[in-house]
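Engineer: Just need the structure, nothing else, for what follows:
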Amino acid sequence: MIDSLLRQHLAGFRASRLLDVGPGYNAFGRIAAHVTGAGSVTYIDCNPDVIAWQAEECRKEGLTAEGLLFSLEPAALGALSGQYDLILCQEVFEHLSNAEAILTGLVDHLAPRGRMVVTVPTKGSEQWLKRINPNYMKNDPYGHVREFDEAGLRRLLREAGLQPLVFLPTQPHYFIAHTWFFGTRMQVEESTGKILTKGIRGFVSRKLFNLSKKLFCATGFERWGRLLPRNYFVVAHKVRPDE
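Structural biologist: Next comes the predicted model:
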């Protein structure tokens, strides 16, 4: 549903420069580029395979791509030049012990009238997955090291100088699919989100994902998002001095 939320909540917003931080193997940067009219996307990732894959996918869709290969450290953000109209930072901050410094550094590169899209897993869903799988995220070098409830995420945004325009609990189909996924000890590449486990478990995981998504869409996705929230979806802008 993140793709639909991007289309809905970025509709009418125009961007020339777009930055996608930690994109993994997803299409969100390209979706946002098409919605906002941006002709190119700049990607930051620590995995060269991700950068190469995103560049090729952009080429297929008539977009140009710039790849910046580095780990997210405050000093490394100096490699960014100028300001961006739109910054995507999705499923990133839960991996960072220095999330506050990184978000502040990114906001420094956000244009005055720019927007930032942030998604993170909800604290409740993270604790649920740890309950059904005590080894969840324990031994992965790129695993989750932070948890965010609504108050904590709002505080992170506020202290970085951002004000939410949209703040939604969402992704209930991922709550269902991840319960199976991590409950049955499937494996995922945490730095990219790439699923490593195949076979019957992978088949059932895909079926649960697709069927639950159809059910929730047919019966009220926003209501299910409040009941079984896997992620928060946020669109924010810079706080102006007079706000």
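Engineer: Could you use CA atoms for every contact and neighbour count after this?
Structural biologist: Will do.
Engineer: Give the buried residues for the longest strand that the chain contains.
Structural biologist: Longest strand in the chain, counting residues (DSSP state E): strand 110-121. Neighbour-count burial for strand 110-121, counted by 16 or more other CA atoms under 10 Å, picks out 110, 111, 114, 115, 116, 117, 118, 119, 120, 121.
Engineer: how much space between the nearest residue to the third one once chain neighbours are set aside and residue 212?
Structural biologist: To tie it back to what came earlier, the one meant is residue 114. Distance criterion CA to CA, 6 or more residues apart in numbering; nearest residue to residue 114, sequence neighbours excluded, is residue 85 at 4.3 Å. Applying CA to CA, to the nearest Å, the value for residue 85 to residue 212 is 35 Å.
Engineer: Please generate a structure for the following sequence too, so the two can be compared:
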Amino acid sequence: MLTVDFDKLGLRQGQRVLDLGCGAGRHAFEMYRRGARVVAFDEDAAELENVATMFGAMRAEGEVPTGAEASTLTGDALALPFPDESFDHVVASEILEHIPEDEKAVHELTRVVKPGGRVVVTVPNRFPERICWALSDAYHEVEGGHVRIYRIEELFARLRKAGLRPVHRHYAHALHAPYWWLKCAVGVDREDHPLTKLYHRMLVWDLMRRPWLTRAAEELLDPVIGKSLVVYLHKPGVGVG
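Structural biologist: Modelled structure (predicted):
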């Protein structure tokens, strides 16, 4: 399940891209499949082992074009181990809401993208996220959990202060918001509740089959209850080749 639209990002084959806080690697895999030179970066070394294994499997199965590259690196988003202007693009999906010093993280990701490059940031959308927080403390009061709910003006102010200029935004995953409301209502750690199990089966079915009805419904609902806010930004300067 992808949150980022890589056509809107302007991703092209051969470009060097950082997936900051890559987690399980869903965006890194798609960028690798599209022929980018990807660095999957995260603080979780165990998670990155799985990402590296998947990169290897993709290579072995011939799923990536000639020239595509992929590597993993463990580190701290507040002190990225890369020189200035190292990447054509940076993806930071669902990471800033976990970081107390988010302005420092934004400064770092801005530092490592080239002038003319693009950044895409995704965070939980305020309205559905507030419902989750209201329904369950356990949803966010965990180690490494969400430390804030962004107002869009607050997020944009942080990004502009770092030197980025927003160029487009949209919302994603409206069908996933009710799932998380159910999880929060019945207990986020409960895997056996019939309502959440049933809804999860529907989400998996939708992901695999992508029927027109649910696709149309999500497109209509995304601006209202989309689980994620997705912002595409430009770093002023000479265009990336």
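Engineer: Post the TM-score for the overlay when you can.
Structural biologist: Once superposed, chain against chain, the TM-score is 0.82 (TM-score structural alignment, normalised by the length of structure 2); 224 aligned residues with a CA RMSD of 2.4 Å.
Engineer: ok so, going back, residue 85 and residue 212 of structure 1: which is more packed in?
Structural biologist: Shown here are residue 85 of structure 1 and residue 212; by other CA atoms under 10 Å, residue 85 has more neighbours (21 against 18).
Engineer: corresponding residue for residue 124 of structure 2 in structure 1?
Structural biologist: The alignment partner of residue 124 of structure 2 in structure 1, by TM-score structural alignment, is residue 121.
Engineer: hmm, I was thinking of residue 99 of structure 2
Structural biologist: Looks like residue 99 of structure 2 aligns to residue 96 there (TM-score structural alignment).
Engineer: count of residues packed around that match?
Structural biologist: 17.
Engineer: Looks like it contacts residue 148 (just checking).
Structural biologist: No - with contact defined as CA atoms under 8 Å, residue 96 of structure 1 does not reach residue 148; the gap is 11.9 Å.
Engineer: thinking again about what came up before, now do the contacts for the match of residue 99 of structure 2.
Structural biologist: Shown in contact with residue 96 of structure 1 (CA atoms under 8 Å, 6 or more residues apart in numbering): 144, 145, 146.
Engineer: One more pass at 7 Å, please.
Structural biologist: Applying CA atoms under 7 Å, 6 or more residues apart in numbering, we find residue 96 of structure 1 in contact with 145, 146.
Engineer: all strands for structure 1, in order.
Structural biologist: Under DSSP E, structure 1 gives strands at 18-21, 40-45, 64-69, 84-90, 110-121, 162-170, 188-189, 194-195, 231-238.
Engineer: ok and the last one relative to strand 110-121, angle-wise?
Structural biologist: Computed with axes from the mean of the first three to the mean of the last three CA atoms, to 10 degrees, the direction of strand 231-238 of structure 1 lies at 170 degrees from that of strand 110-121.
Engineer: Could you give the residue range in structure 2 aligned to strand 231-238 of structure 1?
Structural biologist: Going by TM-score structural alignment: strand 231-238 of structure 1 matches residues 228-235.
Engineer: Show the contacting residues for the residue in structure 1 that residue 41 of structure 2 lines up against.
Structural biologist: Aligned by TM-score structural alignment, residue 41 of structure 2 pairs with residue 44 of structure 1. Residues near residue 44 of structure 1 by CA under 7 Å, 6+ apart: 20, 21, 22, 67, 68, 69, 70.
Engineer: For residue 121 of structure 1, which non-adjacent residue is closest in space?
Structural biologist: residue 231 (4.2 Å).
Engineer: should've said residue 126 of structure 1
Structural biologist: residue 147 (7.2 Å).
Engineer: what about that neighbour, distance to residue 50 of structure 1?
Structural biologist: The separation that residue 147 of structure 1 has from residue 50 of structure 1, given CA to CA, amounts to 25 Å.
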